[in-house]
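Visitor: Predicted model and sequence below, questions to follow.
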Amino acid sequence: MARKQSDYLASLLAEEATAASQSAISADAPIASAQAKSEEASAPVTTPQADAPAPSPAPRASARAGLSLLGRENALARVASGEVRQVTQLLLDPARVRVWEGNARIQSKLSEESCRDLIDSILAEGGQRVAAVVRHISGDPDHDYELIAGSRRHFAISWLRAHSYPDMRLLAQVADLDDESAFRLADIENRARKDISDIERARNYADAIQRHYGGRAVRMAERLKLSKGWLSKMLKAATIPDTILIAFADLHELTLNPAYRLAQAIDDPVRAKAIRREAEAIAAENIKALSSGALALPGSAALARLMAATGSPGRPREQGFAFDVNNAHGRPILSLKSVNRQGLTLHVPMASGAGDEQLADALRQVLATLRDNGISVV
């Protein structure tokens, strides 16, 4: 996590530490004072002999108590300043922790497969290493805490408890946060994670702007320390309905800029209907392909088909029909730049790492996508 984000995250929990510090100071002061008086009253009294040199005076008990109190105050001040932080961490039964409704992650997408790397890591390390963030709740007989950040950790521990590891516990940091602070904390953690899609975050922002910021994007951008233009794109991308998103077998393949263009395209009601029909057709093809053991249509190809869909019958538009074929790491290895009557314009990026066979497969994928859209190069 970048230092700027780390500092921002630390500031969200600073109020809790400050409150603890003030409480501790007010509670310790009378105890230290009483202790000082007791030590002073019980100190032995001695009279020096005439011939003996006068001993150096012993330090007063009250002075020792004052120094003790000063040291305690200095320690608490360091906690409050953030130099040292007191953190309450507990091992919890995940069944007693409910997921906060403001969480960005789509919970239905969590599965053994999507969390397999984390499950294996927890088993290899003998437990969870990074704490989730929770807060106390009341009035719910089934739950004691609410999960602010750490959905995958919560799922992984729950899964392990149900599959031969009943003693596993959720390691959690307890924070005192209101809803807006909880949203900001969860958001800054999510920014450092690649396994939350831009669409998930966009929808989370769209919900939060009404819930916490009165619909004011400028206020939200200030609080989250985000660019207003970037936030505007996220809020626009959040308007893409599920009836169109079903075209993407993996939502992570629909990143912000393409999602923004798609959201703009469906502002036209006629075109929106055509895009919706195309999305349904792609989703049906993906289901058929996956059931037969084949791969679903890549996100870039699905986007190209959606953007090419129009409300007019006949041949899909060729102008603007472009997409990338990416490798396993999301980097393009072949790009279709344009289609016109003279032919195709293809781009092969330098240093993509793709071999001859991968490039040949990418070209076959481009040609197949064009044929599926009624465009033939033969």
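Guide: Cool, the structure landed.

Visitor: switch to C-alpha atoms for all contacts and neighbour counts from now on
Guide: Will do.

Visitor: Please enumerate the helices of the protein.
Guide: Taking DSSP state H, the helices of the chain run over residues 3-12, 14-42, 61-81, 116-125, 151-162, 179-191, 198-212, 217-224, 228-237, 242-245, 256-265, 269-291, 299-308, 356-372.

Visitor: Below is structure B, check it against A:
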Amino acid sequence: MARKQSDYLAALLSEEEEAPTAVVAPGAGAEPERIERAERARGTTLLGRESALARVASGEVRQVTQLLLDPARVRPWSGNARSYAHLSEESCRELIESIVAENGQKVPAIVRRIEGDPTYDYEVIAGTRRHWAISWLRAHSYPDMQFVAQVAQLDDEAAFRIADIENRARKDVSDLERARNYADAMKLHYGNHLTRMAERLKLSKGWLSKMLKVAAIPDAVVAAFASPADVQLKPAYTLAQALDDKDKAPAIRKEAARLAREQAARREAMRPALPAADVLRALLAAPEAEQEKPVMHSIPHKGSGRPVASLQSQNRQGLTLRLHAGSGATFEETVNAVRELLAQLESEGRGLRA
């Protein structure tokens, strides 16, 4: 039960004990006015007690259950935008120190009971970081630390809204994580109706539409950034729009693959990652840079070294290949050269399916 509700009910129920219980008869010298006040107080107490119990029964005042749980019996809810796997001692350091200083978790998490799982009894709807911090503390010198949770009866849509409200104020939940969480929720809870979802979450349709657009950025492009957290809404929306252009998308994907390789090489060499602004600039400039490059794709004959097949031009209608005379290639070698050229273009995102 929440503390205010608990105090309110306790105060009402305790008034009966505080009111006078002995009534002195008038013949024994008691003052009639005092007797009347005592009777009135007793009657008021009984009415107050009945009123309090009636309000609990009707649901106007709701009793809330808080439990002390073993975090090992509680799992994160998969519908939450926060990535539990990416939480760490470093990212939760301030919270861990606060729990230790206060001798326990003071703000309860919100959980709901689950059935049919022999490993877990509850799942965390809001309070994922608190769950991670308590679990870490139990494994590091605080084995008696318990997870404080408030149990609620929630369907998935209500659980999603509660988790979303908590995550909006968290800086460590990236725009991309929230965007993809919204995209999943729109399918699962709102029948792909953007207006309905915006109304339920109290968000503008325009802003939600941008988030859903960002959610569609493929992982291969996200890999160009040092971290998914670098994919911020405003610049990422511009990138998502560019990826919708079939003429620009192949060059962007090709540049993203190159940048992803460079980021990996930098991590391996313990060098600083490419800044997000530089990555975004390179991705958006890739289509123009690609157009300025001369067409150089060709497959030479292994014997003469002369070109057998080459790419002459490419546009949204398709590819134009040139088969060169005088290369010395046989019919079978020419067919294989065309296949090799098409495979090379496909690997660069410039094939017929691009």
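Guide: Structure's in. What do you need? If you're wondering where the values come from, they're calculated on a predicted model, not measured in any experiment.

Visitor: Just the TM-score for the two chains, thanks.
Guide: Between these two chains, after superposing, the TM-score reads 0.68 (TM-score structural alignment, normalised by the length of the second structure); 282 aligned residues with a Cα RMSD of 3.9 Å.

Visitor: Next, work out how far apart Ile134 of the second structure and Lys171 of the second structure are.
Guide: Using Cα to Cα, to the nearest Å, one obtains 21 Å as the distance from Ile134 of the second structure to Lys171 of the second structure.

Visitor: So the two - more neighbours on which side?
Guide: Ile134 (27 against 9; other Cα atoms under 10 Å).

Visitor: Please say which position in the first structure the more buried one maps to.
Guide: Matched by TM-score structural alignment, Ile134 of the second structure corresponds to Ile157 in the first structure.

Visitor: What lines up with Ala192 of the first structure in the second structure?
Guide: Ala192 of the first structure maps onto Ala169 in the second structure, by TM-score structural alignment.

Visitor: Can you tell me the number of residues neighbouring that match?
Guide: Counted with other Cα under 10 Å, Ala169 of the second structure comes out at 9.

Visitor: Equivalent analysis for Leu370 of the first structure, please.
Guide: 20.

Visitor: Settle this for me: Arg178 of the second structure is touching Ala81, isn't it.
Guide: Yes: using Cα atoms under 8 Å, Arg178 of the second structure is in contact with Ala81, at 5.5 Å.

Visitor: quick one: contacts for the residue nearest to Val56 of the second structure when sequence neighbours are not counted?
Guide: Spatially, and ignoring its direct neighbours in sequence, Val56 of the second structure is nearest to Arg62 (5.8 Å; Cα to Cα, 6 or more residues apart in numbering). Shown in contact with Arg62 of the second structure (Cα atoms under 8 Å, 6 or more residues apart in numbering): Met1, Gln5, Val56.

Visitor: Kindly report the same for Ala172 of the first structure.
Guide: With Cα under 8 Å, 6+ apart, Ala172 of the first structure has these contacts: Gln89, Leu90, Leu91, Leu92, Ala131, Ala132, Val133, Val134.

Visitor: switch to 10 Å and redo it
Guide: 88-92, 94, 128, 130-135, 145, 147, 149-150, 153-154 (Cα atoms under 10 Å, 6 or more residues apart in numbering).

Visitor: Ala269 of the second structure maps to what in the first structure?
Guide: Match for Ala269 of the second structure (TM-score structural alignment): Ser292.
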